[in-house]
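Colleague: need the 3D shape of this:
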Amino acid sequence: MAHRTYNIAMVSDFFFPQPGGVESHIYQLATKLVDRGHKVIVITHAYPDRKGVRYLTNGIKVFYVPFAIIYRNTTFPTVFSFFPIFRNIVIRERIEIVHGHASLSSLCHEAILHGRTMGLRTVFTDHSLFGFADAASILTNKLLKFTLSDVDHVICVSHTCKENTVLRASLDPLMVSVIPNAVVSENFKPLSRPDPSAMSFVQHPLPAHPLGPNDTLTIVVISRLFYNKGTDLLTAAIPRILENHPNTRFIIGGSGPKAIELEQMIEQNVLQDKVEMLGPVLHENVRDVMVRGHIYLHPSLTEAFGTVIVEAASCGLYIVCTAVGGIPEVLPSHMTMFAKPEEDDIVAATGRAIAALRGNRVRTEKFHEQVKSMYSWTNVAKRTERVYHGISGHISEAEFYGYDVSNDPYGHATRNRDFALIDRLKRYYGCGVWAGKLFCLCVIIDYLIFVFCEWFWPRDQIDIARDWPRKKFEGDDD
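Modeller: Next comes the predicted model:
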């Protein structure tokens, strides 16, 4: 079978230069898809120093669309104003598949709606977990149900994330694949302890021998300092951990609204010589911070995957983390010490991890090779490419779903959904007594805008952009 390539648009509010897990995921996935011969562009919102069209060094074109930002780098949801710009980009770049990322991204949801109106195949990747009771989660879940009522396929980064998304959006589980995040293990190598020159740039190098009872043990935290990342738990736990273990220090990297509370805690407890606040850390500097430590502490309250703990393990750090969301799926038990998302349990789990390291009961020097064998962006790209093959009809339904869905008595045949407006309206109408009618109205207006744009700005008047030379894929024909 010939290797089929696609023109793909990755759409999300979250992309570089902003640091984060979703941003890194999009970049790494796009890079590996380009290596496999595909054309990939990224559509995101503009930043103060980043507007218009930019090219990344590997040939990925990034469109920084000028829209107002309202909260945590997400754009104001206008539903329709993005359509004319999106249509122009899609036609210029001859896009075939629209791949949106993140539940909280307005651009992602709007792009999937507009993509379906234009007759394009659509994929959505969910990177987060949400509840079902609070007002914000209810609104987010209803928005997700609207978007995913008419999407070709959904990807989740963990099995817990899949269960959460299926329940939130009332999806057929067959429509959802689990493809985890990964790390570039070469970028997260531990220090070579016997080689002093390899540690010359490190402010506090690790000892070249197992930790003794009087050696300083360093705990690293790199995270956005928000409530959902467990910063309140961290603020409460640090003084107790340092009191119980005097020969211990903390390095904290990241920024957010909870940073002020951490700083106040440090001043109140006079811990300036025990806790180092680094502020925002660029992703390319994360490894240099991590290798200064022995333990990575991750007190998050909710997490779909937790790429940062994989990066920390790859750097040879022992992981102390909360057993929430998809985190228990990420690493084997010998690399992690789990805790409940409670102050007392985090303090106790950290104490057990410190004792294990000081007693030389954990072989962290083997973590890097183990992580390297478990996680690979090339594998993630191959599995994502298979999803593209499935929704485009390049592989059979039986091969894509694992069995012949045409004979499924429950009607699980979800691939190749009809683009006809009446069929789309039927899918949206089932989203709720009042919401269904509102969603149908949105789809009709979106379709009318599309018809107007096709008349006012015909396709043959839009210049086709020249493609960056594609890489020749030399792998197996899959």
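Colleague: drop to CA atoms for contacts and neighbour counts, all remaining ones
Modeller: Fine.
Colleague: wait, doesn't residue 340 sit right on residue 346?
Modeller: Yes: assessed by CA atoms under 8 Å, residue 340 is found in contact with residue 346 at 6.8 Å.
Colleague: who's more crowded, the two?
Modeller: residue 346 (27 against 15; other CA atoms under 10 Å).
Colleague: so where does the more buried one fall, helix or strand?
Modeller: helix 343-358 (DSSP states H and E).
Colleague: what helices or strands is that helix leaning on?
Modeller: On a contact count with 3 or more CA pairs under 8 Å, 6 or more residues apart in numbering; DSSP states H and E, helix 343-358 meets helix 231-244, strand 295-298, strand 318-322, strand 336-339.
Colleague: what's in contact with it?
Modeller: The contact list for helix 343-358 (CA atoms under 8 Å, 6 or more residues apart in numbering) reads 210-213, 217, 233-234, 236-237, 240-241, 244-245, 295, 297, 299, 318, 320-322, 337-340, 362.
Colleague: show me which of the residues you listed are buried.
Modeller: 211, 217, 233-234, 236-237, 241, 245, 295, 297, 299, 318, 320-322, 337-339, 362 (16 or more other CA atoms under 10 Å).
Colleague: sorry, back to before: intersection of neighbour lists for residue 340 and residue 346?
Modeller: residue 322.
Colleague: Serialize the helices and strands packed on helix 343-358 to TSV and add fields for distance to residue 454.
Modeller: Formatted as TSV, those follow (distance: least, CA to CA, whole Å):
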stretch	distance to residue 454
helix 231-244	50
strand 295-298	50
strand 318-322	52
strand 336-339	56
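Colleague: wait, which of these is closest to residue 39?
Modeller: When the helices and strands packed on helix 343-358 are ranked by distance to residue 39, counting by CA to CA, first place goes to strand 295-298 at 36.2 Å.
Colleague: please give me the structure for this one as well, since I'd like to look at both together:
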Amino acid sequence: MRPLNICMVSDFFYPGMGGVESHLYNNSQCLMQRGHKVVIITHAYGNRRGVRYLAGGLKVYYIPALIVYSNASLPTFFCTFPIFRQIFIREQISIVHGHQAFSTFCHEAILHARSMGLKTVFTDHSLLGFGDTSGILLNKLLKFTLSDVHHAICVSHTSKENTVLRAALDPGQVSVIPNAIIAEQFVPDPGARDPKWTTVVVLSRLVYRKGIDLLVAAVPRICARCPRVRFIIGGDGPKRINLEQMREQHMLQDRVELLGSVKASDVRNVLVRGDIFLNTSLTEAFCIAIVEAAACGLLVVSTKVGGIPEVLPRSMVTFAAPEEDEVVEALRLAVEQAKERERGAEARFHGLVKKMYSWHNVAERTERVYLKVVDAEEPPLIERFRRYYGCGLVAGKLFCLVAAVDFLIGVVLAWLWPRDQIEIARGFSKERYQEEIRNL
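Modeller: Presented below is the predicted three-dimensional model:
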């Protein structure tokens, strides 16, 4: 097997919480176990800036950047080129892998990498529409980025169809590799539940896309119809104020517990307190949260949107349309099922999820994409411009201009800071790290 030097790039990484962050960390760890070198580039989070090493020697560059919305950095187009180029050369990167269409760093890193002649891969973790202004603009940006990327990865077949349509891609250049979990970190604990209540757990970013308005409408109705049901809601975001107002208005302080932001290490401890997991997302490409909940033995109630129907078998999940009445009815049925569950059902759920999802399998399939990409023939510069020009009558010319300016900036940077004057980063010694761990 040929070891590769891979750079993962995204605005979304730890200490932020979410599916993209989990995917980046766990996939990187498994790729390193397979003998590859992996570094991650993301923006600074508060005082976490500079270079950090995480468990197993995973190297992370936290670059200072201005955050504009939901952990996404301000677009700067060419301003990140100098520092990205320094990192790519210092770490001897051969493949740049960008994650998430909403990430500014992802798009800029792929543009700069192509100007340097590096191989690129893109993973899309979300679904977008075609009829709203933000969707149209982001789709055009995605078309620009993916016009010159070597391969794209989606986390579900629904996500693949969406991405192929949005970016007008050849379906043969897009692979489907799902997310996964570490099942050993989500072992059921039936003794953690309160037998006096049927507990519904919600763990989500509290934003519109996650269907928090549906949750706000459904909680009082379920509490009125099922007097022995309570809710534990974890997560933070702009919609938290709506949940607090709902709880005050309906006087549900003793039945609705708002945990706020939940650390990754505490997710399992929250999940095992519940009987049912509720997901009210309005759009979702995969949804790791319902897999984690099922691994902990919870019954899952979820809106039937995006790629969610592909994630779990019907015996583990009850679907509802993303409408208030549908969610309430599906949750009521789940409450009845929870009362009648047979002993050992939690362990059975955990065993099934463990067989279905593994990060080692995800890393192996991702590695196949890398090996295919690294051997791909590099197109001439004129072919790159031809691809950009095909993005639209006006947008095509603009994209060609952006690519040309970026290429010229790369030439200037190569003159100002030649490769042979950039110090190569020292490799991480796994043997020394493991020895120090044993001595602790």
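Colleague: on that earlier part again, so the helix or strand just after the helix holding residue 346 of the first structure matches what in the second structure?
Modeller: On the C-terminal side of helix 343-358 of the first structure, the closest following helix or strand by DSSP H and E is helix 367-374. The aligned range for helix 367-374 of the first structure in the second structure is 349-356, by TM-score structural alignment.
Colleague: repeat that for stretch 160-172 of the first structure.
Modeller: Counting by TM-score structural alignment, stretch 160-172 of the first structure falls onto residues 158-170 of the second structure.
Colleague: now the matching stretch, how far from the centre of its chain.
Modeller: 18 Å (CA atoms, centre = their mean, to the nearest Å).
Colleague: and the counterpart of residue 296 of the first structure in the second structure, how many neighbours?
Modeller: Aligning on TM-score structural alignment places residue 296 of the first structure opposite residue 277 in the second structure. Residues contacting residue 277 of the second structure under the criterion other CA under 10 Å number 28.
Colleague: re the thing from before, now do the buried residues in the match of helix 367-374 of the first structure.
Modeller: Neighbour count says stretch 349-356 of the second structure has 349-351, 353-354 buried, by 16+ other CA under 10 Å.
Colleague: now stretch 163-171 of the first structure
Modeller: Across stretch 163-171 of the first structure, burial judged by 16+ other CA under 10 Å covers 164-166, 168-169, 171.
Colleague: nearest to residue 443 of the first structure, of those?
Modeller: Nearest to residue 443 of the first structure among those, with distances taken as CA to CA, is residue 169, at 17.9 Å.
Colleague: so the closest one touches residue 141, yeah?
Modeller: Yes: with contact defined as CA under 8 Å, residue 169 of the first structure and residue 141 form a contacting pair (6.4 Å).
Colleague: any idea how far residue 360 of the second structure is from the aligned residue in the second structure for residue 457 of the first structure?
Modeller: Alignment note (TM-score structural alignment): residue 457 of the first structure maps to residue 417 of the second structure. According to CA to CA, to the nearest Å, residue 417 of the second structure and residue 360 of the second structure sit 39 Å apart.
Colleague: between these two, point out the one with more neighbours.
Modeller: residue 360 (19 against 14).
Colleague: surely the more buried one forms part of a strand?
Modeller: No: assigned with DSSP: H, G, I helix; E, B strand; the rest coil, residue 360 of the second structure falls outside any strand and is helix.
Colleague: in the second structure, what range does stretch 51-70 of the first structure match?
Modeller: Under TM-score structural alignment, the match for stretch 51-70 of the first structure is residues 49-68.
Colleague: report the buried residues of that stretch.
Modeller: 49, 56-65.
Colleague: what's the most distant pair in those?
Modeller: Farthest pair in these, by CA to CA: 56 and 65, 26.5 Å.
Colleague: aligned to residue 94 of the second structure, what sits in the first structure?
Modeller: By TM-score structural alignment, residue 94 of the second structure lines up with residue 96.
Colleague: kindly report the same for residue 17 of the second structure.
Modeller: Using TM-score structural alignment, residue 17 of the second structure lines up with residue 19 in the first structure.
Colleague: quick one: that match and residue 283 touch, right?
Modeller: Yes: look at residue 19 of the first structure against residue 283 with CA under 8 Å: they come within range, at 6.4 Å.
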